[in-house]
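Chemist: only geometry, no sequence info:
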């Protein structure tokens, strides 16, 4: 795991959509994560970490 990925994972824990946005921009992954975060903070975190690490 590089330093960029580490920073993205930290941001994904604090603000899930921001971490995904840094990697994918305003793509489908960002919008899915935004909706999941609005529905519940924990699903947003889980999805963000899954997308960034996988």
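Modeler: It's in. Just so we're clear, the structure is a prediction, and the values are computed from it rather than from any experiment. Numbers count the residues shown, from 1 in each chain.
Chemist: okay, CA-based contacts and neighbour counts for the rest of this
Modeler: Fine.
Chemist: residues near the closest residue to residue 36 other than its chain neighbours, how many?
Modeler: Spatially, and ignoring its direct neighbours in sequence, residue 36 is nearest to residue 44 (4.8 Å; CA to CA, 6 or more residues apart in numbering). Other residues near residue 44 number 23, with proximity taken as other CA atoms under 10 Å.
Chemist: put this next to the previous one:
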């Protein structure tokens, strides 16, 4: 299901970048930045949207593999994207 949702999100983002950002970040600073960039030009809005999607899915995959990033991705304001969609729940460290 993860690959299908990512492909659908990319297709949505190709046609309307702010909608793709809203799907992963919700209503916040990232969405406002993307709307402004899209109004300035279609290409900057796409770059920003695809960057946010890359960070979101990369952090999600890293968390699934048990690797946790302490650094914040530059230019990303949403905690949902920074954490890869994982909320403030308890994270159990994997045993080796």
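Modeler: Thanks, I have the structure now. If you're wondering where the values come from, they're calculated on a predicted model, not measured in any experiment.
Chemist: for the residue nearest to residue 36 of structure 1, what are its contacts?
Modeler: 16, 17, 33, 34, 35, 36, 37, 38 (CA atoms under 8 Å, 6 or more residues apart in numbering).
Chemist: give the equivalent position in structure 2 for the second one.
Modeler: So that's residue 17 of structure 1. Matched by TM-score structural alignment, residue 17 of structure 1 corresponds to residue 18 in structure 2.
Chemist: same check on the fourth one?
Modeler: With TM-score structural alignment defining the correspondence, residue 34 of structure 1 maps onto residue 35 in structure 2.
Chemist: in this model residue 16 seems to touch that match, though I could be wrong.
Modeler: No - taking CA atoms under 8 Å as the definition, residue 35 of structure 2 is not a contact partner of residue 16, at 9.9 Å.
Chemist: out of these two, which sits in the more crowded spot?
Modeler: Neighbour totals were compared for residue 35 of structure 2 and residue 16, and residue 35 leads with 22 against 17 (other CA under 10 Å).
Chemist: which strand or helix spans the nearest residue to that one once chain neighbours are set aside?
Modeler: Sequence neighbours aside, residue 18 is the residue nearest to residue 35 of structure 2 in space, at 5.8 Å (criterion: CA to CA, 6+ apart). Taking DSSP states H and E as the criterion, residue 18 of structure 2 maps to helix 17-25.
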